[in-house]
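Q: Below: sequence and its predicted model.
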Amino acid sequence: MKKSIIAIVMTVSLSANAMVTMGATPIKNNLTNKANRAVINISSASDIKDIKNKIPEVDIKMLKGGQAVVYSNKISETQLLNKLSKLKNVKKVKKPDTISVVKPTDKVEIKTNSRYSYNRSSIINYRSYEYDLIRTEAYKAWSMVKQQKQIKVAVVDTGVDYNHPALKGKIDLANAYNFVSNNKNVMDDQGHGTHVSGIITTNTKDNYGLMGITGQLNVQILPVKVLDSNGSGDSDIIAQGITYAVDKGADIINMSFGGEGTSPEINNAIQYAVQKGVIVVAAAGNDNTDCSTFTPASLDNVLTVSALSMSDRKSSYSNYGNAVELSAPGDMILSTYPNGRYAFMSGTSMATPVVTGIAAIVKAQNPTLTAAQIEKILEKSSVDLGVKGKDKYYGYGKVDAYKALNSMVTLGTSSTKKTSSVTKSVIKK
């Protein structure tokens, strides 16, 4: 899931032991997705020193769950794997797994001016196309929330177009990070992450511009770029991104990516997130198959989402299975797109941020709720579809923001009393 300079200085050929003895400057490698890497299991941090002594061309970064990534820009992947396999204190050696965005099944860009035009005679009324706000009753929930703290949502994806007019002021650039290139430039070079972000939140304050699921609530996107311009990334890079998002204070993590097979490093990072109280939402996938063998959809403690058509039926492409917890609109969802554009896209990648956004609404109403409590609220308040009760196509049902907030009042988990006012003028059915 990887890809010499000929030195004329004789001292370069000194052995590793000689270099250590003489106190030579250690080799520094750049940990990017282009570096040759291997994921290993070790017993303790002391093993790192031993590995470095025996393979001085590498650097090592610890992951969660007793794993570490060994990386090098100085030796080939074959050499790296071969050298590691000979070390007794290295229990397991594997190449990182390749993971990709859940690629949308449809994409239609809107051909219009990249910036809002407030000339009412020519403006496109984006709001009239946002059926996902209506079907999930998100617009009815906004006025019920008396927010107590900013909610931070990490979009672990391809980055974000932070210059997009509908996203300006909604992006936490101070903490954003690009693990693909190992720098702070999180500009989206693929498009997927920008679309996902706009589904969750936008800065719009009128009835014409695009509105995210969270309306005008104080919700910030933390972009963590772990996928490249092709929408692909490696499991060790993704694991680092998940851990980073947790450590930077994410309340919720949106993961609209996946791949078949298991990835211990991603699983360990997710379990770390859950232990820290973070809600983790993942796409079921777009292969119309059982997602029980997909990562991260099948992992424990993940809120897995299937996609619905405009008629509230399982989308033809959507994965299914016992791992599915909730469903949400996923067909032709309108959102932001790079370079100030907008696009309709379809997929469980689009359904996932709908659920993420509604989880953010619930968290905004009562920030003391645990991830498990919020998940239970979303499940119990969902609109049952298909056969009665939880099923493999819809999980517990279609997520519903208004019912979720009402159920919080009934269960006594809301931090404020329910208000009677509902914003009806924002969207007309």
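A: Looks like it came in fine. Numbering: from 1, shown residues only.
Q: CA atoms for contacts and neighbours, from now on please.
A: Will do.
Q: right, and the helix or strand after the longest helix along the chain?
A: If you go by DSSP state H, the chain has its longest helix at helix 348-365. The element immediately downstream of helix 348-365 (helix or strand, assigned by DSSP states H and E) is helix 371-380.
Q: Give me the residues contacting that following helix.
A: Residues outside helix 371-380 that contact it (Cα atoms under 8 Å, 6 or more residues apart in numbering) are 274, 277-279, 303, 325-326, 359, 362-363, 396-397, 399-400, 404, 407-408.
Q: how far is whichever strand or helix holds Lys152 from where the chain is centred?
A: Using DSSP H and E, the element containing Lys152 is strand 151-157. Offset of strand 151-157 from its chain centre (Cα atoms, centre = their mean, to the nearest Å): 6 Å.
Q: can you check stretch 384-400 too?
A: The answer for stretch 384-400 is 23 Å, by Cα atoms, centre = their mean.
Q: The stretch 151-300 of the chain: strands as residue ranges?
A: Taking DSSP state E, counting those that start in this stretch as the criterion, the stretch 151-300 of the chain carries its strands at 151-157, 177-178, 219-225, 232-234, 252-255, 257-260, 279-283, 294-295.
Q: Below is structure B, check it against A:
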Amino acid sequence: MKTIVSKVFRFKTLFLFILMSTLISVSNAYSQSKDLDNEILVYFLPDSLEIPLKVAELTDASKLIIKSKKLESALKKLSITNIKKAFPDFNAKDTIRITSKNEKIKLPNMSRVFRIKLKDKEDAKLASETLSKENGVLFAEQNGYASSDLIPSDNRFNEQYSLNNTGQTGGTFDADIDAPEAWNIFTGSSLIKVGIIDTGVDGNHPDLSGKVSGSQIQYDEHGTHVAGICAARANNLYNNQNYGVVGVDWNALLVSKAFNDAKSTGDPYLYQIINEAVNEGANIINNSWKLLFDNSQAGRYSTTVRMAFANAYKQNVVAVASSGNTGDKGNIYQYPGGFGQGIITVAATDHNDQWAPFSTYKNYVDVSAPGSDILSTIPGTGFASFSGTSMATPHVSGIASLLKGYNPNLYNDDIEYIIRHSAEDKGTTGWDQYYGTGRVNAYKALQFLQSPYQLNQLSAYGGTDYGSTGTFNTIIYGASGLADGVYIVKRHDVRKTIYFSPMYDHYAWGRGIGSTGWSIESPNFAMPYCDVVEGTLTTNSVQLRTYVYEVWNIAYQFVGWYPTTPSNVTFNYTVLGKPLIAPVISSITQTPNPIGSGVTGTATANLSQGSGNISYSWSYINKPSWVSLSFSGNVAYITNDYVLQKTTSIQQGALAPAFTFTCVASNSAGSSTMSYQPYLDNSLSGNQLVNNKLNVEETKLDQNYPNPFNPVTTIKYQLKEKSYVSLKVYDIMGREVAMLINTKQESGYYSVPFNGASLSSGVYICILKTNDITISKKILLTK
């Protein structure tokens, strides 16, 4: 077969690039303190108050499950605007610890502590005083402040909203990267180096002194400004006074590699200084710049510069680049931000966590970071505020260096994906071209490297060929066993499903380093590549993918499989998450014990272990007809519907016939089963007797239980005299939705189940009518 191969030539334009910062004067700032004055912390005992299952927080206190009428009455008097658990991830098993002396100790069950926000400070004070008097409350106290020892003393730190936003620049509280919280975990390591590929860094600036190696040239103030955002010294003294700003990473060293827009020698020089930074030990390289055409238009692609970044990636270096400043000027695709694999590309946000209009928005944006009016160092001893994606980028480089310092075993892909997955989602849910996966968060990124999270770096071997392309021409650079050049290739999609220990709240990603496959990039720079097939992640498995190539020379002579054959592929990957532990039911406890006639009690399945999304299923056998059961999660609601009437002869200790129900707790890691026989007592213990007969002193309709309910609740009432009884449920518009009772009944205690499965969520009215009285109660159905 005769094949005509056309060689691809790139017409070289003159190399120009400009810095991406737009200099904007600092706006007037004002200070706003972080205010917790209207929030209290309350420890509620079990069986007193709960938030409905699968609800993180409530803004409507009426939706709380309150099991004490007195507590319910007290809460109704308070101006509650929000309630949630203070320690949502705390588990009962965390209450048992083994000391260094091998002694077992018990700690408070912090899952019972709730954060309650009131309308104002005075309401919060009243609420703490009121709830402190309730039997179901261990403590109620106002929330307050703490001053971290790691907040830097630098005298201009309070102006750096990007690190800690209190509203000091007129922006939104907490629209920042949570730097102080991150510093409570780690402030950085001097073993980590960040390469600043820029216009030079003033290593004599008081906030940068002793940190900078490499080029001593400074062409303008941009490089020094970028360096300060990334790694300015903390707690710095100058002339015996607290001084300056602070960088994201306090301790990282900086490798300065300087270029000059007008005098640089073009792409080869960029290639050189990028490689120099890597050779001089940079673990991260920051790139707050773009390539330009000779008419100063952004968007020029450079194979030479791309190769420099490919080389850095192969050496396990993290490269961070700005997305560009053309968001309001044509939104032009540009480089190095658009190179793809091996680049973390950063867009810019402002002090309100809004996308900055100048920020280029494209499909290559990975994350975003504060980039508007960012205060940092400039040559000499000064400071200035600049804007641009140039300023956003070193925030991410600083987080990358914190991660690498905290765990030196992280690969470059590990750092990229931790930063992406820990970002706070902004804009459209999920990834979008304005924010990427979100605005970065240093604290959350470091939390991923702490318990209960586990990071497992794994490998798998051998793959399955899922098909190939037809033949096409591409250029291959830097491949072992192949000279750089044009080749005829056929690309094969190679996949493997791998299994790991069950996890939850977890992520998986491929790591290029050590994998034997290439990407689909063309030209291809032989960068090792492995990724996750979208939508395949489960609790214990994921499908990995890479690509291998059949290669022919331009004479159509077969050269071989590169970098290997499908069956010999190595997939390197990382799984990060919380270990999923199979549940074990240790006991089922009943409250009250026994459950008397006309009473609804609970049986709760208690776990000795278990994590993740645990589901519960219940079954029963030999249930008496006068027992009603409903289930919610790990709780069974048992209503003893045995009717005690005025004519009933009383026999104390009349125990109900035994019946059994079974609970199964399960998650993806396993299941546990336990059976239980509830203890019911149909005697009249606690009721007033006259002549050995029941004496009901008044006709009354009790509040349904549980309330709110979904979908079953129990309605209890009592009759003083024999009477015609009507018990109906109406919606809020007065329309009858259910008739529960419509007959004559003797004096006594009664309970009726009501099932709202066919109704929508909302408030309903239950009305009891007798010969001489009408009583109503509001009931709340929540689905």
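A: Yep, that arrived. Quantities reported herein were computed from a predicted structural model and do not represent experimental measurements.
Q: Provide the TM-score value for the superposition.
A: Overlay of the two chains. TM-score (TM-score structural alignment, normalised by the length of the first structure): 0.65; 301 aligned residues with a Cα RMSD of 2.8 Å.
Q: mean per-residue distance, the longest helix of the first structure to the second structure?
A: Mean deviation of helix 348-365 of the first structure relative to the second structure after superposition (mean Cα distance after the TM-score superposition for the first structure): 0.6 Å.
Q: whereabouts in the second structure does that helix align?
A: Mapping helix 348-365 of the first structure onto the second structure (TM-score structural alignment) gives residues 389-406.
Q: Which positions in that stretch come out as buried?
A: By 16 or more other Cα atoms under 10 Å, the buried positions in stretch 389-406 of the second structure come out as 389-406.
Q: Could you check the longest strand along the second structure and say which residues are buried?
A: Scanning the second structure for the longest strand, with DSSP state E as the assignment, gives strand 485-499. Of all the residues in strand 485-499 of the second structure, those buried under the rule 16+ other Cα under 10 Å are Val486, Tyr487, Ile488, Val489, Lys490, Arg491, His492, Asp493, Val494, Arg495, Lys496, Thr497.
Q: quick one: that strand aligns where in the first structure?
A: Across the first structure, nothing matches strand 485-499 of the second structure (TM-score structural alignment).
Q: Check which helices and strands that strand sits against.
A: strand 464-468, strand 472-476, strand 541-552 (3 or more Cα pairs under 8 Å, 6 or more residues apart in numbering; DSSP states H and E).
Q: How about the contacts made by the aligned partner of Thr204 of the first structure in the second structure?
A: Using TM-score structural alignment as the criterion, Thr204 of the first structure maps onto Ala234 of the second structure. Listed by Cα under 8 Å, 6+ apart, the contact partners of Ala234 of the second structure are Pro152, Ser153, Asp154, Asp207, Val245, Val246, Gly247, Trp250.
Q: Check the secondary structure at Leu126 of the second structure for me.
A: Here Leu126 of the second structure is helix, with the state taken from DSSP: H, G, I helix; E, B strand; the rest coil.
Q: What is the burial count for it?
A: 15 (other Cα atoms under 10 Å).
Q: right, and Phe661 of the second structure touches Ser619 too?
A: Yes. Between Phe661 of the second structure and Ser619 there is a contact under Cα atoms under 8 Å: 5.4 Å.
Q: Now the terminal residues of stretch 492-507 of the second structure, how far apart.
A: End-to-end distance of stretch 492-507 of the second structure (Cα to Cα, to the nearest Å): 26 Å.
Q: helix or strand for Lys49 of the first structure, which one?
A: According to DSSP H and E, Lys49 of the first structure maps onto helix 46-54.
Q: and for that helix, what span of the second structure is it aligned with?
A: On the second structure, no counterpart of helix 46-54 of the first structure exists by TM-score structural alignment.
Q: so what does that helix touch, helix or strand wise?
A: Short answer (3+ Cα pairs under 8 Å, 6+ apart): helix 46-54 of the first structure packs on helix 16-22, strand 59-62.
Q: Show me what counts as buried in that helix.
A: For helix 46-54 of the first structure, burial by neighbour count (16+ other Cα under 10 Å) applies to Ile48, Ile51, Lys52.
Q: Show me which of those is closest to Lys314 of the first structure.
A: Comparing the buried residues of helix 46-54 of the first structure against Lys314 of the first structure with Cα to Cα picks out Ile48 as the nearest, at 48.3 Å.
Q: Ignoring the adjacent residues along the chain, who's closest to that closest one?
A: Leaving aside its sequence neighbours, Ile48 of the first structure sits nearest to Ile60 (Cα to Cα, 6 or more residues apart in numbering; 7.0 Å).
Q: Aligned counterpart of Arg420 of the second structure in the first structure, please.
A: Aligned counterpart of Arg420 of the second structure in the first structure: Glu379 (TM-score structural alignment).
Q: so how far is Val305 of the first structure from that match?
A: In terms of Cα to Cα, Glu379 of the first structure sits 11 Å off from Val305 of the first structure.
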